[in-house]
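Colleague: Predicted structure and sequence below. I'll ask about it afterward.
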Amino acid sequence: MEFTHLGRTGLTVSRLCLGTMNFGPHTEEADAHRIMDTAHELGINFFDTANVYGWGENKGRTEEIIGNWFAQGGGRRERTVIATKLYGDMGEWPNEGRLSALNIRRAVDASLKRLRTDHIDLYQMHHVDRATPWEEIWQAMEVLTAQGKIIYVGSSNFAGWHIARAQETARARNFLGLSSEQSLYNLLERSVELEVLPAARHYGLGLIPWSPLHGGLLGGVLRKEREGVRRASGRSAETLEKHRGQIAAYEDLAAELGHEPGDVALAWLLSREGVTAPIVGPRTLDQLHAANRALDVTLDAKALERLDEIFPGHRTAPEDYAW
C-alpha cells in the first residue's frame, strides 16, 4: 500500500479510502467486518462513512456496523483513520440536520456513540449550508476540536468559492479550517477541474474523489452487458447511452493496455495532482481486491494523453470558458 499526507496536514492516509455506504443496505454486518479486516491486511487505513448511511429508517446503521467492528479490539480503531459526515436530516424535528452549532454538537455526539469511539479523525460537512454563517460553523468546530471530539475538519460537495470563503473565515480566526474536500471526480465527470481542484490545491486541501467508477460505468459496463452479467438501468442507462461511444473507446484502450477498465479509472485518479485517495465502496471482498489492483497500474504519458482525448478535461478557470 502507498501512503500520503491528507492535504497540508501531517496525517498519513492510504492512497485508497474504504467507502462504507454499502454496509447495511447491501452488505451484511459480518461481511462488512470481513471487508474491513481485509482492508487493514491490504494496508488501507482510511475509512469513510456518514451519519445518514443506512438510509431511510436505518440512518446511522453503517456507523453502528463500524462501531461494532471497532469494539472487537485488536487495534482496529487505533489503526484506522475514521472519517464521517454530517448535514443530512437524521429526524423530522427542526435542528436535526444541516450545520447549525446546535446540530453540529448533537450530531457529533450521536456519531461518536454509534462508532463506539471517543473521537472522529476527520469530521466532514456533507454539503454546504448557505443558511448558517461560517463564524457559527467554525466556532462549533473549534469547540469540538478543543474537547478532543474531532481532530480534522473536511468538506464534501463544496464549490470552489465555498472552499475559499470557509478558509478565509477560518484564517481570520487563526483556525486550521478545512483539511480535505470530497467531490465527485472521475474520467466521465471532471467539472471539479474548473475551480474546486484549483481551490483545493491553493488552500492545501486533499481531494478525496467519490464515485471513481461513475456508478460502475467505468468498470467495464459494455463488456458486462455483452456477457449478460450486468445491464445499466435508470439514470445509469441514460448516461451510458449518452457516452456509449466514449466508454467503448475507453474499454478498448484498457484492453490494449492490458488492464481492467476499473483499474485504469482508479490509476488515472491516483495520477492526478492534488488527489489524496479515491473512495472505493465494495459490496464484496472480491470488489475490494479488484480496487487494490489499481495501485500496481502505471499509466505512461501516452496513455494519459489518450484518456484525455476520450474524456476531455478542463483547464484551470477562467481560461477554459473565457478564452
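Modeller: In hand now; what should we look at?
Colleague: use CA for all of it now, contacts and neighbours both
Modeller: OK.
Colleague: how about the helices of the stretch 151-300 of the chain, start to end?
Modeller: 160-172, 196-203, 221-227, 234-242, 244-257, 261-270, 285-292 (DSSP state H, counting those that start in this stretch).
Colleague: May I see these arranged in CSV, with mean neighbour count as well?
Modeller: Converted to CSV, the helices of the stretch 151-300 of the chain look like this (neighbours: other CA atoms under 10 Å):
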stretch, mean neighbour count
helix 160-172, 16
helix 196-203, 20
helix 221-227, 15
helix 234-242, 13
helix 244-257, 17
helix 261-270, 24
helix 285-292, 16
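Colleague: so which of those helices comes closest to residue 63?
Modeller: Closest approach to residue 63 among these (CA to CA): helix 285-292, 19.3 Å.
Colleague: let's bring in a second model and compare:
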Amino acid sequence: MGKYVRPIVQVDAARPDDAVQLAGGWGWFTHVEILSRDAPPQIRPVCDVAPDALAPLTAPRAAVAGLTMARPRTMGILNVTPDSFSDGGRHMSVAAARAAAQAMQHADIIDVGGESTRPGAARVPDDIEIDRTAPVIRALKAAGIGQMISIDTRKSAVAAQALAAGATLVNDVSGFTFDPALAPVCAAQSAPVCVMHALGDPATMQNDPTYDNVLLDVYDFLRGRIAALVAAGIDRTQIIADPGIGFGKTLDHNLALLARVSLFHSLGVPILLGASRKRFIGTLGGAETADQRMPGSVAVALAALKHGTQIVRVHDVPETAQAIALWRASMAGNADG
C-alpha cells in the first residue's frame, strides 16, 4: 500500500518556527516517520513530506455533532450488561445507570452499551440489547444529562432505537462489518460514527490473533472502512477512528499500536483510544482484577494524548479528567492548558 506517514508528535512549550500544528489540536511536529511494509522506517523533516500526505495531518478536525476536537475529550463507559469484564451487572437498572451517568459530569460523551464485547462474549439478541439500552438513554435525556450520548452496538435495530431515544453517535466495535444495515441507518439519521478495528468476533478474537504488521494492517482496515462509510452517505467529518486496543490483539500488538498511534492521524479523522482497565494493563502493572487498573489506565490515556489522540474512552472519568487537566497545565506552563 506504499508509504505511511506518522507524525512524531510533541507538546513541549518551546516550539520551533518550522513546526506545524497537528490536526488543529494541542500537538505539533517537525519530523515524521515514514513507514512501509518492505523497508526500514525513516525519519524525515516535515518539509520533505508531500503536500497531499501532509494535508490530513495538519487540517483541523471538524466538530463532531458540535463537539470540538481542539482539546482532549473523554468518553465515559456506561455498560448496562450483566457480563462486561469490568463493571458487568452494576448498572443494569435504569436508576443505577442514571446515577452512574450523573457521576460522569466531567465526561464529554457517555457511551451506553448493552452487549459485552469482552473476549469470549456471546452475541446478545437484538430485542434484549434494545431493552437494556433504549430505556436508559431515554432516562438520561429526561434527567437532563447534557453530554453527548453514544450507543455502543454492532446492530442496526439497536442503533435505530437508541437514536430515537436520544443518542447522537453510533460506536461500532466491528468497524461496521457485522450488520450491513447499520451504516445506512446512521447515514439516514446523519449520525456521527466511531469505526473500530477488531480481528474477528468477540467470541473468538483472542484465539491466537496474527498480523503481517499490526500497525499497518489496522491502518489499512480503518482506511478502507472509512471509505466504505463515506460511500454509504456518512459525512467524513463525522467519522471517528479507533484502532481497537485489546480486540484481537496480544500484549505485543497493543504496545506496538500505542507506541505509534499517531500514524492514525493520517486518516484525516479524529482518533479514539479505548484501553481502560484492559488485561494488558493488569499484566504490565501487576493489577490482577479490572477494578485495580485505574492508575495504569490513566497512564495509557495520557500517553495517547501525547500522540494527539482526541478522545479517550474510560471507566474512571473523574480521575482521568483530573489527570488530563494537570497534564495539560503542566505541559503548557499555565492554568489554561
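Modeller: Cool, got the structure. Here the structure is a predicted model, which is why all the values come from computation and not from measurement.
Colleague: ok, back up a step: just send the helices of the stretch 151-300 of structure 1 back as JSON lines, with distance to residue 308 of structure 1 too.
Modeller: Putting the helices of the stretch 151-300 of structure 1 into JSON lines (distance: least, CA to CA, whole Å) gives the following:
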{"stretch": "helix 160-172", "distance to residue 308 of structure 1": "23"}
{"stretch": "helix 196-203", "distance to residue 308 of structure 1": "17"}
{"stretch": "helix 221-227", "distance to residue 308 of structure 1": "20"}
{"stretch": "helix 234-242", "distance to residue 308 of structure 1": "18"}
{"stretch": "helix 244-257", "distance to residue 308 of structure 1": "10"}
{"stretch": "helix 261-270", "distance to residue 308 of structure 1": "10"}
{"stretch": "helix 285-292", "distance to residue 308 of structure 1": "22"}
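Colleague: Nearest to residue 32 of structure 1, out of those?
Modeller: So among the helices of the stretch 151-300 of structure 1, helix 285-292 is nearest, using CA to CA, at 8.8 Å.
Colleague: how big is the angle separating that closest one from helix 261-270?
Modeller: 50 degrees (axes from the mean of the first three to the mean of the last three CA atoms, to 10 degrees).
Colleague: Looking at the helices of the stretch 151-300 of structure 1, spot the one closest to residue 47 of structure 1.
Modeller: Nearest to residue 47 of structure 1, of these and by CA to CA, is helix 285-292 at 12.8 Å.
Colleague: The closest one: what's the following helix or strand?
Modeller: helix 301-310 (DSSP states H and E).
Colleague: For that next one, buried residues please.
Modeller: Residues of helix 301-310 of structure 1 classed as buried by neighbour count (16 or more other CA atoms under 10 Å): 303, 307, 310.
Colleague: Tell me the one of those residues nearest residue 166 of structure 1?
Modeller: Nearest to residue 166 of structure 1 among these, with distances taken as CA to CA, is residue 307, at 33.6 Å.
Colleague: The closest one -> structure 2?
Modeller: Matched by TM-score structural alignment, residue 307 of structure 1 corresponds to no residue in structure 2.
Colleague: Surely residue 246 of structure 2 is in contact with residue 278?
Modeller: Yes. Contact criterion CA atoms under 8 Å: residue 246 of structure 2 and residue 278 qualify, at 7.0 Å.
Colleague: For the stretch 1-150 of structure 2, just list every one of the helices.
Modeller: With DSSP H, counting those that start in this stretch as the criterion, the stretch 1-150 of structure 2 has helices spanning 51-58, 94-102, 126-142.
Colleague: winner for burial among those?
Modeller: helix 126-142 (a mean of 20; mean count of other CA atoms under 10 Å).
Colleague: Give me the residues contacting that helix.
Modeller: Helix 126-142 of structure 2 is contacted by residues 80-81, 92, 94, 97-98, 101, 112-115, 149, 151, 155, 157-158, 161-162, 165-167 when judged by CA atoms under 8 Å, 6 or more residues apart in numbering.
Colleague: Centre of the chain to it, how far?
Modeller: Chain-centre distance of helix 126-142 of structure 2: 22 Å, with CA atoms, centre = their mean, to the nearest Å.
Colleague: Then stretch 212-230 of structure 1?
Modeller: 21 Å.
Colleague: Output the helices of the stretch 1-150 of structure 2 as JSON lines; include the columns distance to residue 214 of structure 2.
Modeller: What follows is the helices of the stretch 1-150 of structure 2, written out as JSON lines (distance: least, CA to CA, whole Å):
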{"stretch": "helix 51-58", "distance to residue 214 of structure 2": "21"}
{"stretch": "helix 94-102", "distance to residue 214 of structure 2": "35"}
{"stretch": "helix 126-142", "distance to residue 214 of structure 2": "31"}
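Colleague: how about the ones you listed, which one is nearest residue 265 of structure 2?
Modeller: helix 51-58 (5.8 Å).
Colleague: How far away from the center of its chain is that closest one?
Modeller: The mean C-alpha position of helix 51-58 of structure 2 is separated from the chain mean by 22 Å, CA atoms, centre = their mean.
Colleague: cool, and stretch 275-289 of structure 2?
Modeller: 18 Å.
Colleague: With stretch 303-312 of structure 2 instead?
Modeller: Worked out by CA atoms, centre = their mean, stretch 303-312 of structure 2 lies 10 Å from the chain centre.
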